[in-house]
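Student: Sequence and predicted structure, then a few things I'm wondering about:
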Amino acid sequence: MVYELRDWDIVSGVGITALGVAAARAVETSRTDALVRDPYAAEFVRAAESPIPMPTRAEDVADDDHRWSLMSVFLGLRSRYLDEYLLGSHESAGASVGARQVVLLAAGLDSRAFRLPWPEGATVYEVDQPRVLQFKDAVLAHGGAEPACERRGVPIDLRDDWAAALAGSGFDPAAPTSWLAEGLMPYLPADAAERLLTTVHKLSAPGSTIAVEYMPGVGSALADSSAASLSAGLGIDLASLLSDADYDPNARLSELGWAVDEVTVAQLAERYGRTFDDEEVAELAGKGRYLTARKH
């Protein structure tokens, strides 16, 4: 089944996967050759007081515990690539990206508004459920964190009229936008994924871009491989939360007239000098994809 995203809780279901992602980012951050530097990730983990122990430093991961090592590699690759996408430091679909209006869909515990060197005038909109943003805001405020851009929370469930809520927060559909759907598409059934991309298309001015993470048949892929141990480390059946919808965002965005580029996790590992020490996980990395697209 696909988890009801409206029922968000930081220590269960989708909430604990978000916490696990933060823990993996914290572990990667602690490495001397880290692909991402997220000084807030460990604070989220500590503040949540999860009943499931989660490491926040590489030295906390046992030598024989490959789950967190693998997760930190995956999250390091993902974070680095998408950081570069948002800052426009690589080429996508034949043109550089990096609009000053950024929308993070299902932002979760994303701290990019605080940790990235945004250009002057950048505005980052974080769209997610009220409880998600409340938890994040409380942790960041307690630590005295200050955003490096204009940050605007948009507290709404993505199944509701989030486009209207975004507009009410000051979003300008006439300005080019950089959209990010990180860790979102794998949870969505086909009809929800279609609504999401259709709405993004309607709200996007020419020159807008989007980055999407997806994996065809992700639920089955996780259930049928040794990667299932990753979800076991969180005490949940991750495969049951994910969608096996046969939905291709690459094809759909192309139909809508966007110029699309795509890269696999395995290709990113080669680009950034990372390896997977498990054959099945390496095979899974060949299936995981990130697309970036530009609207003409």
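Tutor: Okay, I see it.

Student: contacts, neighbours, all on C-alpha from now
Tutor: OK.

Student: where exactly do the helices run in the stretch 51-200 of the chain?
Tutor: The residue ranges that make up the helices of the stretch 51-200 of the chain, judged by DSSP state H, counting those that start in this stretch, are 66-87, 112-115, 130-142, 162-168, 190-203.

Student: In the third one, which residues are buried?
Tutor: If I follow you right, that is helix 130-142. Taking 16 or more other CA atoms under 10 Å as the neighbour-count basis, helix 130-142 is seen to contain the buried residues 130-133, 135-136, 139-140.

Student: circling back to that earlier point, how about the helices of the stretch 51-200 of the chain in a markdown table, adding distance to Ala48?
Tutor: Below are the helices of the stretch 51-200 of the chain laid out as a markdown table (distance: least, CA to CA, whole Å):
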| stretch | distance to Ala48 |
| --- | --- |
| helix 66-87 | 18 |
| helix 112-115 | 19 |
| helix 130-142 | 9 |
| helix 162-168 | 27 |
| helix 190-203 | 29 |
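
Student: Looking at those helices, spot the one closest to Leu242.
Tutor: The closest of the helices of the stretch 51-200 of the chain to Leu242 is helix 190-203. By CA to CA, the value is 11.8 Å.

Student: and the comparison structure, right after this:
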Amino acid sequence: MRTEGDAWDIVTGVGLTALGVATFRALESALPDPLIRDDYAALFVRAAGEPHFLDILRDPPKIAGRPLVPGFMGLRTKFFDEFFLSAVAAGAGQAVILAAGLDARAYRLDWPAGTVVFEIDQPKVLEFKDRVLADHAVAPRAVRRPVAVDLRDDWPAALIAAGLNPDTATAWSAEGLLPYLPGAAQDSLFDRIRELSAPGSRFAVETAPTSAAAGNFANLEAKYFDKNPFGEIDPTELFYHDERADPAQWLHDHGWTVQAVGSADLASTYGVTLPELPEELEQQWQRPRYLSAAYDAGSGGPG
């Protein structure tokens, strides 16, 4: 359970969920025709040495008797990959990955020359990632600037100190982040992003499930998975379930043009044939959960 001001490394608390996500990216990358390639994900899992995720690499879980991959993590990852590449192609000269975890986009995407990628996360998480990639002599493909700060603290000041230019269009991402923030912290996050965003900035968000949806997913996980993908940890127990603004509505009201898609939409776009699943699992795929937004300070609500 969460506590006020809690912190973590890569094998505890919220950090352990980042390791789980890296495990699923590694599984996707190992497929004969993967949606995404993240050759660094498996390096992180093996370096962490966490027994459950090492087991997942060897023997992936099944859902309703079918393999968990393809698509389980590939769809989400590809959505954010394409978001960043589209944003920088449209003129965003800098990118900010909020709660970067073991995200390796600074190392694996084809960024235009000179693009600056800021990664914000807990100090121990970034230290682990830096050490693993340095041990394997991996160099970033962008100007990478890690920013070791808690998102509940004054991260805008740390980001500007690291070199963010608020007068330049920025590509922002909040992937798998919102459920781990209290509602007030989510609203504060959006306000701060807007304050730091020049016109032409873009923002990609994975929305938080409702309390009911989160609880229902935990039940479905126990019912249909042959093994818990996250081992002894239940990610929903790390979520905050208090009231919060609807991200799409908030962004619309504050000058962003928003588009929403669900996993099933992405599967159709990327040519992925999803396996037939029980109806209650199918409903999880249909829920709109990914937002991409473009900022125009002269439209919508206060800019």
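Tutor: Nice, I can see it. None of the values given here were measured: they were computed from a predicted structure.

Student: TM-score for the pair, please.
Tutor: Superposed pair, TM-score by TM-score structural alignment, normalised by the length of structure 1: 0.89. Supporting alignment: 288 aligned residues with a CA RMSD of 2.4 Å.

Student: Ok, which of the helices of the stretch 51-200 of structure 1 comes nearest Arg31 of structure 1?
Tutor: From the helices of the stretch 51-200 of structure 1, taking CA to CA, the stretch that ends up closest is helix 66-87, at 9.9 Å.

Student: From start to finish, how long is stretch 53-68 of structure 2 in a straight line?
Tutor: Using CA to CA, to the nearest Å, the span of stretch 53-68 of structure 2 from its first residue to its last is 14 Å.

Student: Could you check that stretch and say which residues are buried?
Tutor: Using 16+ other CA under 10 Å as the test for burial, stretch 53-68 of structure 2 gives 53-54, 56-57, 60-64, 68.

Student: Check stretch 1-8 of structure 2 too.
Tutor: Of the residues in stretch 1-8 of structure 2, none is buried (16+ other CA under 10 Å).

Student: re the thing from before, now the two most distant members of the buried residues of stretch 53-68 of structure 2.
Tutor: Between all members of these, the longest pairwise span (CA to CA) is found for Leu54 and Ala64 and amounts to 22.1 Å.

Student: Is Asp265 of structure 2 part of a helix or strand, or is it coil?
Tutor: Under DSSP: H, G, I helix; E, B strand; the rest coil, Asp265 of structure 2 falls in the helix class.

Student: out of everything not next to it in sequence, what's closest to it?
Tutor: Taking CA to CA, 6 or more residues apart in numbering, and ignoring the residues beside it in sequence, Asp265 of structure 2 has Gln286 as its nearest neighbour in space, at 7.7 Å.

Student: if I read this right, the one you found contacts Leu266, doesn't it?
Tutor: No: counting by CA atoms under 8 Å, no contact exists between Gln286 of structure 2 and Leu266, whose distance comes to 10.1 Å.

Student: more crowded one of the two?
Tutor: A direct count of neighbours by other CA atoms under 10 Å for Gln286 of structure 2 and Leu266 places Leu266 higher, at 18 against 13.

Student: so where is stretch 164-175 of structure 2 in structure 1?
Tutor: Counting by TM-score structural alignment, stretch 164-175 of structure 2 falls onto residues 171-182 of structure 1.

Student: What residues sit buried inside the matching stretch?
Tutor: Those buried within stretch 171-182 of structure 1 under the rule 16+ other CA under 10 Å are 171, 173, 175-182.

Student: quick one: which of these is nearest Arg78 of structure 1?
Tutor: The shortest separation between Arg78 of structure 1 and any of those is 8.5 Å, and it belongs to Glu182 (by CA to CA).

Student: Which residues are in contact with that closest one?
Tutor: Going by CA atoms under 8 Å, 6 or more residues apart in numbering, Glu182 of structure 1 touches 105-107, 211-213.

Student: Same question for Thr273 of structure 2.
Tutor: Under the criterion of CA under 8 Å, 6+ apart, the contact list for Thr273 of structure 2 reads Ala267.

Student: Helix or strand: which one has it?
Tutor: Assigning secondary structure by DSSP states H and E places Thr273 of structure 2 outside every helix and strand.

Student: and the buried residues of helix 130-142 of structure 1 as CSV, adding distance to Tyr40 of structure 1?
Tutor: Output for these, formatted as CSV (distance: CA to CA, whole Å):
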residue, distance to Tyr40 of structure 1
Pro130, 20
Arg131, 18
Val132, 15
Leu133, 14
Phe135, 13
Lys136, 10
Val139, 9
Leu140, 8
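
Student: Looking at these, which two lie furthest apart in space?
Tutor: Taking every pair in the buried residues of helix 130-142 of structure 1 and measuring CA to CA, the maximum separation is 15.3 Å, between Pro130 and Leu140.

Student: Excluding residues flanking it in the chain, which one is nearest Val272 of structure 2?
Tutor: The spatially closest residue to Val272 of structure 2, leaving aside those adjacent along the chain, is Gly71, at 7.3 Å (CA to CA, 6+ apart).

Student: Please enumerate the strands of the stretch 1-150 of structure 1.
Tutor: Counting by DSSP state E, counting those that start in this stretch, residue ranges of the strands within the stretch 1-150 of structure 1 are 91-92, 95-96, 101-105, 123-128, 150-155.

Student: Adding distance to Ile16 of structure 1, write the ones you listed out as a markdown table.
Tutor: As requested, those are arranged in a markdown table below (distance: least, CA to CA, whole Å):
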| stretch | distance to Ile16 of structure 1 |
| --- | --- |
| strand 91-92 | 32 |
| strand 95-96 | 35 |
| strand 101-105 | 18 |
| strand 123-128 | 15 |
| strand 150-155 | 19 |
